[in-house]
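Engineer: Fold the stuff below for me.
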Amino acid sequence: MNANELTIAAARDALRKREISAVDLTMACLTAIDAGDALNAFVHKTPEIALDQARAADERLKGEAPDLCGIPLGIKDLFCTKGVPSQAASGILKGFKPEYESTVTSKLFDAGAVMLGKLNMDEFAMGSSNETSVYGNAVNPWKVDDRKLTPGGSSGGSAAAVAADLCLGATGTDTGGSIRQPAAFTGITGIKPTYGRVSRWGIVAFASSLDQAGPMTKSVRDAAILLQAMSGHDPKDSTSADIPVPDFEAALTGDIRGKKIGIPKEYRMDGMPAEIDALWAQGIAMMKDAGAEIVDISLPHTKYALPTYYVIAPAEASSNLARYDGVRYGHRAKLAAGDGITDMYEKTRAEGFGPEVQRRIMVGTYVLSAGFYDAYYNRARKVRALIKRDFEQVFAAGVDAILTPATPSSAFGLGEMANADPVEMYLNDVFTVTVNLAGLPGVSVPVGLDSKGLPLGLQLIGRPWDEAGLLNHAHVLERAAGFVAKPAKWW
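Structural biologist: This next block holds a predicted model:
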């Protein structure tokens, strides 16, 4: 086994036993990254920073050191990293190198983690297939025919890099499923924490009431270790919760006897592929075998989740993205003689934003405009409150976690959705958006392969602030499923 194939937990132990140095571990990843250019996962490589951090980690490991000390990670391009390009995969931020470090990356570096580079993603995190990136498509390491498959989105580069063993773990962000859907498409674990558990400061904003950062890893234990380091109160983020962070790894007891797992009837969608349905049934049986009680539940407002999300998210995006005007940072269009400030705004934004981002800004501006504010945005806010209440009632009735599919299909081919109605693409988020609208924690765990040999995941949704319990449920599911498949190396 090459060092880059280790899990975070295994590498942590090997580093402490002096079986490997942080520099050797980092070199193994840097070599894998250079050999993995066909995946287009890493878009800004930072080998010098990585090796400096690895050398510092080796010094630190001579004494007491945190769990992540010496662990090489990939960082999604949405996180601002000081002096390193942070473009949110958009042309409008070309050349932008922040003068500051996001809270999450600061926490990771304080814990001794090593940054290998920045990872590909959908532009401004808007997309479900990593096809809206200014860097070009990220490619799924899983391949079953001559097509190149999507790794999912928006955290597609993070998912591809972890699945292909280019890094030991990665940061992702999730606004409507952007950690969980790519994790399911690439056979890895991804958790979106409760809204407010992880600071959003220094992460380029898409929809501020929905965005949450989280870990993407090779196992549930790794997700617990990485989430621990990312979490915590941050006074710089007014939505960050001042709630103690439990020891997530210690919570992985593997015992869920007597716990209630809810199965929502509304998630049995019309036209759901038989394989997804069968996988779900398998997951239910696994939880039952582990001693959990399976209860049928109803989340009646689920059917309104997608339209609600696609009103609220673009509305917040149109407001957040108004700051990209060519004045202060990033790209500025070349102007003709006689062009005024309005021309500069219009030309800069037309050149800098890709079509999907433009589409969502326009939808968002429309639903916030005077004549339509009540009809769309206010109504969506009310429905969001009802979706949240559905979950609150289920948890109040004693349900500990909810088990659902993670995605409506396995990974599809890059370019296959290109001419489809955009709504077709938005349907990829059908199982995941409710969790963001309600601010709940959700985790995707790889459970099996479809008939083509592509990974499929199941999603567990937890009570607010109960990532510890949620990860333990995920740990049980992971152990029962015994998913160990890896993509055959073709890149």
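Engineer: C-alpha from now on. contacts and neighbour counts both.
Structural biologist: Fine.
Engineer: Is D145 in a helix, a strand, or coil?
Structural biologist: Under the three-state scheme (DSSP: H, G, I helix; E, B strand; the rest coil), D145 adopts coil.
Engineer: Around it, count how many other residues there are.
Structural biologist: 8 (other CA atoms under 10 Å).
Engineer: ditto for P422
Structural biologist: P422 has 13 nearby residues by other CA under 10 Å.
Engineer: Same check on Q393?
Structural biologist: So Q393, with other CA under 10 Å, has 13 neighbours.
Engineer: So it: helix, strand or coil?
Structural biologist: helix.
Engineer: where's it relative to A468, distance?
Structural biologist: Taking CA to CA, to the nearest Å as the measure, Q393 falls 21 Å from A468.
Engineer: Y304 now?
Structural biologist: Y304 sits 29 Å away from A468, taking CA to CA as the criterion.
Engineer: higher neighbour count, the two?
Structural biologist: A468 (21 against 15).
Engineer: ok, the more buried one touching V245?
Structural biologist: No - assessed by CA atoms under 8 Å, A468 is found out of contact with V245, at 9.3 Å.
Engineer: Spatially central residue in the chain, please.
Structural biologist: Central residue of the chain (CA atoms, centre = their mean): I179, 2.1 Å from the mean position.
Engineer: where's that residue relative to L427, distance?
Structural biologist: Following CA to CA, the distance that separates I179 from L427 is 16 Å.
Engineer: Equivalent analysis for A292, please.
Structural biologist: Taking CA to CA as the measure, A292 falls 31 Å from L427.
Engineer: Of those two, give the one with the bigger neighbour count.
Structural biologist: Set side by side, A292 and L427 show more neighbours around A292, with 20 against 15, by other CA under 10 Å.
Engineer: A278: how many residues sit nearby?
Structural biologist: 11.
Engineer: Pull up the gap between A380 and A322, please.
Structural biologist: Taken as CA to CA, the span from A380 to A322 is 22 Å.
Engineer: Before we compare anything, build this one as well:
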Amino acid sequence: MTDLTTLGIAAIRDGVRDGQFKAREVAEAFNAKVAGADALNAFLVKTPEHALAAADAADAARAAGETLKPLAGVPIGMKDLFATKGVATTAASKILEGFVPPYESTVSQNLWNAGAGMLGKLNLDQFAMGSSNETSAFGNVISPWRRPNDTAPLAPGGSSGGSSTAVSAGLAPGATGTDTGGSIRQPAAFTGISGIKPTYGRCSRWGTIAFASSLDQAGPMARDVRDCAIMLEAMAGFDAKDATSLKLDVPNWEAALSTDLKGKKVGVPKEYRVDGMPGEIEALWQQGIDWLRDAGAEIVEVSLPHTKYALPAYYIIAPAEASSNLARYDGVRYGLRDLPEGAGLQDMYAATRAAGFGDEVKRRILIGTYVLSAGFYDAYYTQAQKVRTLIARDFERAFGECDVLLTPTAPSAAFALGEKQADPLAMYLNDVFTVPASLAGLPAMSVPGGLDKDGLPLGLQIIGKPLDEQGVLNAGLAIEQRAGFTARPQAWW
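Structural biologist: Take a look at the predicted model:
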């Protein structure tokens, strides 16, 4: 019989529905694989019983002749940024160690309502702040990929590094991620999988631990474009509990998938050709252009003149919102409390935050508090918001000339853990291609396009108009079919 852990979401769903295998067999196979992969450190909490209970419900429904739910029999990984009722949720931070929510996030509840089961909670950069999964308080996630003849552990990308490693290593057919400035797309590119950040507001933020509220957006990470479409359909939808949620019907993205791009125009932004870009990234980008032309699209050059200001604007806006959002962690109501003997309230706040927050989180809180302070608010925060408006306007103009944009996802393949940790600016530059779409709230997706000289995955990014996830998915599928990317990491763990 086929190793069930080699199957993606669509194959598992259809196999359970057609009676080729039982949902319980799938859950048991993935549970066993998760149990044997501790070396990757992808899971913070394992929940095999949750996966088995959902599987048994799917098998019982099929035996009773009932119509199966959209994700019946599909076990997934849940990024530990989503509150899960009765299951520890920490955002990979010591300050939330031991916190067990009495409620369920809307995104995770939507997935359980669709029949999915949970294999466990996935590791991430602390509070989703990072691009390499080295800021987790519970240890680095290790990429399943390695350079040939080199055992140096590689970064799985971040912040959704546990999600990207779990999917790439075959520990889960799909996983949830969140994307604030590229945290779904960059790790997907690093590990040779697909991931989509939908339009801001498509997925509810309720019950998702906040980093930067005007940017955070949940999305799926899976082995291919179809699986992302299936999972996104289950995750998305209006939620009255989230003021930024879009009151729109969820399209049937899977049914409308098409690789025929005749009549479509693909924009290539000239400003994304940055200095020092590796030749391999440039060559892959050109290959992607050729693939989309082959799919029937017309290629046009477009200009996004304010792109060069996107990264500095992002690293003002996101930390500013983080400093506000993370003020709630004070040692009073939940999570860690560090109360030195004879300490007053302010001392407790300071001690708790000093012990509970990691260095990167502290760095961003300090930056954010600084740019929001009375003397600097107008000079930094107000200016950054104006730049954000100009960036959104650039995209609007560009989409007057094209339907989607094609860019690289990241400026390099995965780097070794520790390689950029000492230089925050070098780490922040990983988001240079992903941040602009986040600032504008646009749907954007990474699909694997090929391998670099060391045999490591490289991704291509498609950016779409607001609410045009379908256009993004279709262009992604056109690339996927032509790239024929089937490379998988060799198991060493």
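Engineer: Helices along the stretch 51-200 of the first structure, start to end?
Structural biologist: Ranges of helices within the stretch 51-200 of the first structure are 103-110, 156-163, 180-186, based on DSSP state H, counting those that start in this stretch.
Engineer: got a markdown table for the ones you listed, with mean neighbour count and distance to R60 of the first structure too?
Structural biologist: A markdown table is the format used below for the helices of the stretch 51-200 of the first structure (neighbours: other CA atoms under 10 Å; distance: least, CA to CA, whole Å):
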| stretch | mean neighbour count | distance to R60 of the first structure |
| --- | --- | --- |
| helix 103-110 | 20 | 11 |
| helix 156-163 | 34 | 25 |
| helix 180-186 | 34 | 32 |
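Engineer: Adding distance to D77 of the first structure, write those helices out as TSV.
Structural biologist: Shown next, in TSV, are those (distance: least, CA to CA, whole Å):
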stretch	distance to D77 of the first structure
helix 103-110	12
helix 156-163	9
helix 180-186	16
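Engineer: what's the closest of those helices to A125 of the first structure?
Structural biologist: A125 of the first structure lies closest to helix 156-163 among the helices of the stretch 51-200 of the first structure, at 9.8 Å (CA to CA).
Engineer: In the second structure, what stretch matches that closest one?
Structural biologist: The counterpart of helix 156-163 of the first structure in the second structure, using TM-score structural alignment, spans residues 161-168.
Engineer: Likewise for stretch 176-183 of the first structure?
Structural biologist: With TM-score structural alignment as the criterion, stretch 176-183 of the first structure aligns to 181-188.
Engineer: circling back: check the mean deviation of the match of helix 156-163 of the first structure from the first structure.
Structural biologist: Compared with the first structure after the fit, stretch 161-168 of the second structure shows a mean deviation of 0.1 Å (mean CA distance after the TM-score superposition for the first structure).
Engineer: what does that stretch contact?
Structural biologist: Contact with stretch 161-168 of the second structure is made by 40-43, 77-79, 122-125, 132-133, 141-144, 155-157, 172-177, 187-188, 191-193, 221-223, 488-489, as judged by CA atoms under 8 Å, 6 or more residues apart in numbering.
Engineer: Out of the residues you listed, name the ones that lie in strands.
Structural biologist: Members of the contacts of stretch 161-168 of the second structure lying in strands (criterion: DSSP state E): F43, G77, M78, K79, L122, G174, A175, T176, G177, M221, A222.
Engineer: Matching the fourth one against the first structure, which residue comes up?
Structural biologist: Residue-level alignment of K79 of the second structure against the first structure, with TM-score structural alignment as criterion, gives K76.
Engineer: Quick check: that match vs K82 of the first structure, distance?
Structural biologist: The value you get for K76 of the first structure to K82 of the first structure, if CA to CA is used, is 14 Å.
Engineer: next one: A14 of the first structure
Structural biologist: For A14 of the first structure relative to K82 of the first structure (CA to CA), the value is 30 Å.
Engineer: now do T31 of the first structure
Structural biologist: Distance of T31 of the first structure to K82 of the first structure, given as CA to CA: 24 Å.
Engineer: higher neighbour count, those two?
Structural biologist: More neighbours surround K82 than the other of T31 of the first structure and K82, with 15 against 12 (other CA under 10 Å).
Engineer: Pretty sure that one sits against T103.
Structural biologist: No - with contact defined as CA under 8 Å, K82 of the first structure does not reach T103; the gap is 11.2 Å.
Engineer: Next, count neighbours for the nearest residue to the match of K79 of the second structure once chain neighbours are set aside.
Structural biologist: For K76 of the first structure, ignoring the flanking residues on the chain, the nearest one in space by CA to CA, 6 or more residues apart in numbering is L119 at 4.5 Å. Number of residues near L119 of the first structure (other CA under 10 Å) recorded here: 31.
Engineer: which position in the second structure aligns with L119 of the first structure?
Structural biologist: Match for L119 of the first structure (TM-score structural alignment): L122.
Engineer: Can you tell me how far its match is from T382 of the second structure?
Structural biologist: Distance, L122 of the second structure to T382 of the second structure, by CA to CA: 36 Å.
Engineer: mind listing what's buried in stretch 274-283 of the second structure?
Structural biologist: Neighbour-count burial for stretch 274-283 of the second structure flags E280, I281, E282 (criterion: 16 or more other CA atoms under 10 Å).
Engineer: residue at max distance from the center of the second structure?
Structural biologist: Most peripheral residue of the second structure (CA atoms, centre = their mean): G342, 43.5 Å.
Engineer: just to confirm, which helix or strand has that residue in it?
Structural biologist: Per DSSP states H and E, G342 of the second structure falls between elements, in no helix or strand.
Engineer: Please apply the same query to M277 of the second structure.
Structural biologist: Taking DSSP H and E as the definition, M277 of the second structure sits outside all helices and strands.
Engineer: That one -> the first structure?
Structural biologist: M277 of the second structure maps onto M272 in the first structure, by TM-score structural alignment.
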